[in-house]
Every structure is written in C-alpha cells, then in structure tokens.
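>>> predicted model and sequence below, questions to follow.
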Amino acid sequence: MTTLKIAITIAGSDSSGGAGIQADIKTFQAHGVYAASAITAVTVQNTQKVYDIQEIRPNIVAGQIQCLFDDMDIHAVKIGMVSSIVLIETIADTLSANSLPPVVLDPVMISKSGYALLKEDARKALIQSLFPLADVVTPNLFEAKVLVQRDIQTLEDMKDAAKIIRDLGAKKVVVKGGHLAGEKAVDILYDGVTFQELSSERFHTPHTHGTGCTFSSAIAANLALGKSFFEAVTLAK
C-alpha cells in the first residue's frame, strides 16, 4: 500500500498566486505530494511588483508548524520567505524541537521588482539559525553573491560560492545560474564532495514570477518521495 507523502511549506502568501505558498502548494500537488503550510507573511503583490508585506506573529507561525508535526508524518519541509530575525529564530526553534525530514531552504532576499523580502539585519540569523537545519540550500546568483560577499561571473565562481555556502552550515547546495550569461541555464550542485553541472535550454520568456519558489518546492517534493539529492534536483530542473 502506497503511503501519501506530506510536505510543509513555510513561506509568505502571494496574492497573485504565482510565487510563495501558492506556488509551493501547486508544485507539491503536481508531484503527488500532500501540501501543508505555515504562512510567515501576507504580501500585497501581483506578477509585476510587491507593494506591501505584513508579517504573521511569531507565535502563530510556530503554532502552524508545530500542530502539523503533532498530527502528521512529515516527509519534507520547504522554507521560503522569512523576513525578520524573530521569525527566523522562531522557525528554527520550532523545527529543532521535532524529528526533521529533509529540509530545503530557499534563501529569498529580494523580489524580481527589487522589493526587499529579507531585512538586512536578518541575513546573519538566516545563516546561523536555518542553514544548519537545511539539507539543501538553493540560492540564485544574487543571493549567492550576498551570502559569500563576492562577485560571481563564471561557473568556477559558482562552484567556489557553493563551497563557501556549504561551509556556512548547509549540507548540500544548489547555486542557480539562470542569471549567468550563456546559451544554456546552468546550475551547480554540490554535496560536499562532488560537483555536478546541471544545464538546460534557456527559456526566453517574461513570465518568470515564482520560478525560484517552484524549483525549491519541486526539490522538496522529490525528496519527500524518496529521491536522492542529485535525482531530486535533476527532476526539479
């Protein structure tokens, strides 16, 4: 008898439905994984712009997470937008109190339109509190640059960044290269021992809202289904 796999997304709500909690739930369901959620913030946004953000109270965020662990067998956790130190520490404390399945952390920092989604003083807390809990961290080039404090222009730069990010506490790293110049979109996967370059044809489209959320939640869904790290990322790509 097949057991239904369950994954939690811990992230912000996107009123346009293209990113955040909404994108994660759609992605989990597309993979045949039951979607549960803990909402960290309500955003006022459409596919073009983020207008405003209202954080959810930390005790409510913690309660959403804990009640799910109390009731369900959780097979994966995806963490997306967490904008403040108090929310980051609350989520870390709540998760640490439970036996954790694979955790995928998408270190969301800024929206496509330039709206800051992670407060500047919260970056250190993100690294110190959530990286050690993460089985996979999935920064894009901008986020990787912020994390490693250096420019990234080549695939070798991406590999160096992946090493540094793993040294910050993450077990495995996917540096997304979609914003790097070239005919193909190349991501760098690193598990602490082996690098893998994962390339695909570049899609020339303006409809990129929520692609990072969808990618990281697809990785989480595949991990919930028992796939290995490299297999989960390859299928997500």
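Sure, I can see it. Computed from a prediction, not measured in an experiment: that's the story for all the values here.
>>> hey, let's count contacts and neighbours off CA atoms from now on
Noted.
>>> now do the strands in the protein.
With DSSP state E as the criterion, the chain has strands at 6-14, 34-45, 50-55, 76-79, 103-105, 136-137, 172-175, 184-190, 195-201.
>>> report all helices and strands that the fourth one contacts.
Secondary-structure packing of strand 76-79 (3 or more C-alpha pairs under 8 Å, 6 or more residues apart in numbering; DSSP states H and E): strand 6-14, strand 103-105, helix 211-224.
>>> quick revisit: can I get the strands of the chain in CSV with distance to residue 211?
Formatted as CSV, the strands of the chain follow (distance: least, C-alpha to C-alpha, whole Å):
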stretch, distance to residue 211
strand 6-14, 13
strand 34-45, 15
strand 50-55, 16
strand 76-79, 15
strand 103-105, 15
strand 136-137, 15
strand 172-175, 14
strand 184-190, 13
strand 195-201, 14
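>>> dropping in the other structure now:
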Amino acid sequence: MKRILVVEDEASIREMVALNLKLAGWEVVEAPSAERALEQLHAGEPCDAALLDIMLPGMDGLSLCETIRRDDPDIGIIIVSAKGQEQDKIRGLSIGADDYITKPFSVSELIARVEALVRRVRRSAPDGRVAEPDQLVSGPFVLDEKSRVLYKAGRPIDLTQVEFQIMQLFFKNPGTALVREKILEGVWGKGYFGDVKIVDVNIRRLRMKVEDEPSNPQHILTVWGYGYRWNA
C-alpha cells in the first residue's frame, strides 16, 4: 500500500486530509509537528510521499523538507503554503520539494497532485517490476536509470526525482530547445495545476549541481523567451 506522511498542526485539517487519503487507498502517517514527523520517519516504514505544511510549531515545514530530502532523495514532497507566500514556495522547491499546493485547496486537487507525484517517483514496468537498467550518455555525463544517479566525468551527482526526470528529458532531446511548458508536461504530467515557475526553480537547482560555474552555464542553456536547451 502507498504510504504518505501528513504534517499539519491544525488537527481538523490534518484529520480531514488523512481521512480522504485513506479513502483513496493510502496508508497515512499523521504528525502535528516537524519533530514528531522525523521521529515517525526514523521509527517506521519508509513513506512514498510527504505533505508538509510550512507553518508549524517549532521547526517549520521548510526546514523539515530540507531534512527529509537530505535523508531520502526518493520520497515525493509536496509543501503546503498560504496565499501570498510566493517566496516560501520558491524556497521550498529550491531545497528539495517536488511540488506545492496553496491553502485553501480542494481535496480532489490534493489527491490528484499526490497521485501524480508518486507516479513520477515510481518509474516501473507495467507488470510492477522495476524497468531494466539503462544508461543515457551525453558527453562527459552518464545518467544511470537504475541507480537514478547522474555522473559527470565519473563523479556521482545525487538528484531529486524531479531533477532526474528533467535530465532524462534533456538527454533524450540533446541540442533541442525545450519550451518550459513541454518540460512541465514531460515531468509533472498533463493537467498539472501549478505554473511554469517550478521549472525555472528546478533548473537553477540543477545548474548548481552540474555546472562548473552556475552563473555562467555551459550545459543547461537558457533560450530567452522560450525555455532551455541541453548542451553536453
């Protein structure tokens, strides 16, 4: 069964979200604080996804996001922010969140987001077996689809699931200018509720990892007014 961590200090919201996720087939782990969430993550079975409210007592949701991502590069993370917290959304994406949703949100939208996120994280064959390992090579870079690690001149670079999928898209379209909307659809899926800013944030994060000089990128190039192009 799919397992999700829900971290929300308002009991009524947490219980409502948990109930609807359970009805949708999820095993739900509830936590009223970041500290309790970390205790449960360390003590129990791993989670496929985490839904983190930003405004929490004690450690906030952004610090929790960073801590979880440092320990688990594979878990899908959605942060929950209030309207007007644009900088919090950007920071959350920069430190490892895969998506964000704004309060107030509909339960159907939330479940759709969570399901879409986990589908992206679980790249498996139709019969449930993990797909056969493969490697994509582009210049000095090797993208290992089994370990989901990027290598640059033999040096491993750990990627989040979203970063990995963006690199897959680049490697399969070398030298091609990809419009932001194509990247959004290719990684986040059709019907994604968010906007293209999430692409730009992840590109900035990728440049910090793959470029020798992120301020003067040589591999992930900006096509002004359009999108991005991969150059090995």
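Great, that's in hand. Everything numeric here is computed off the predicted structure, so don't read it as measured data.
>>> TM-score for the pair, please.
The TM-score (TM-score structural alignment, normalised by the length of structure 2) is 0.43; 127 aligned residues with a C-alpha RMSD of 3.5 Å.
>>> residue 30 of structure 1 is nearest to which of the helices and strands packed on strand 76-79 of structure 1?
Nearest to residue 30 of structure 1 among these is helix 211-224 (8.9 Å), distances taken as C-alpha to C-alpha.
>>> pull out the buried residues from the closest one.
Within helix 211-224 of structure 1, the residues that count as buried by 16 or more other C-alpha atoms under 10 Å are 212-224.
>>> with stretch 34-49 of structure 1 instead?
34, 35, 36, 37, 38, 39, 40, 41, 42, 43, 45, 47.
>>> now, which of the residues you listed sits nearest residue 123 of structure 1?
Using C-alpha to C-alpha, the buried residues of stretch 34-49 of structure 1 come closest to residue 123 of structure 1 at residue 40, 16.4 Å.
>>> thought residue 61 was touching that closest one, still the case?
Yes - counting by C-alpha atoms under 8 Å, residue 61 is a contact partner of residue 40 of structure 1 at 6.0 Å.
>>> between these two, which contacts overlap?
residue 87 (C-alpha atoms under 8 Å, 6 or more residues apart in numbering).
>>> which one of the helices and strands packed on strand 76-79 of structure 1 lies closest to residue 26 of structure 1?
That would be helix 211-224 among those, by C-alpha to C-alpha, at 8.5 Å.
>>> from residue 162 of structure 2, how far off is residue 137 of structure 2?
From residue 137 of structure 2 across to residue 162 of structure 2, the span is 19 Å (C-alpha to C-alpha, to the nearest Å).
>>> neighbour count for those two, which is higher?
Using other C-alpha atoms under 10 Å, the more surrounded residue of residue 137 of structure 2 and residue 162 is residue 162, with 22 against 15.
>>> my read: the more buried one touches residue 183, true?
No - Residue 162 of structure 2 lies out of contact with residue 183 (C-alpha under 8 Å); the separation is 10.7 Å.
>>> picking up where we left off before, residue 146 of structure 1 is nearest to which of the helices and strands packed on strand 76-79 of structure 1?
Of all these, strand 103-105 sits nearest to residue 146 of structure 1, with 15.5 Å by C-alpha to C-alpha.
>>> show me what the closest one is packed up against.
strand 76-79, strand 136-137, helix 211-224.
>>> distance to residue 25 of structure 1 for the buried residues of stretch 34-49 of structure 1 - can I get that in CSV?
Output for those, formatted as CSV (distance: C-alpha to C-alpha, whole Å):
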residue, distance to residue 25 of structure 1
34, 8
35, 5
36, 8
37, 8
38, 11
39, 12
40, 15
41, 16
42, 16
43, 16
45, 18
47, 18
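>>> show me where structure 2 has its helices.
With helices called from DSSP state H, structure 2 shows them at 11-23, 34-43, 61-71, 86-94, 107-121, 161-172, 180-188, 197-210.
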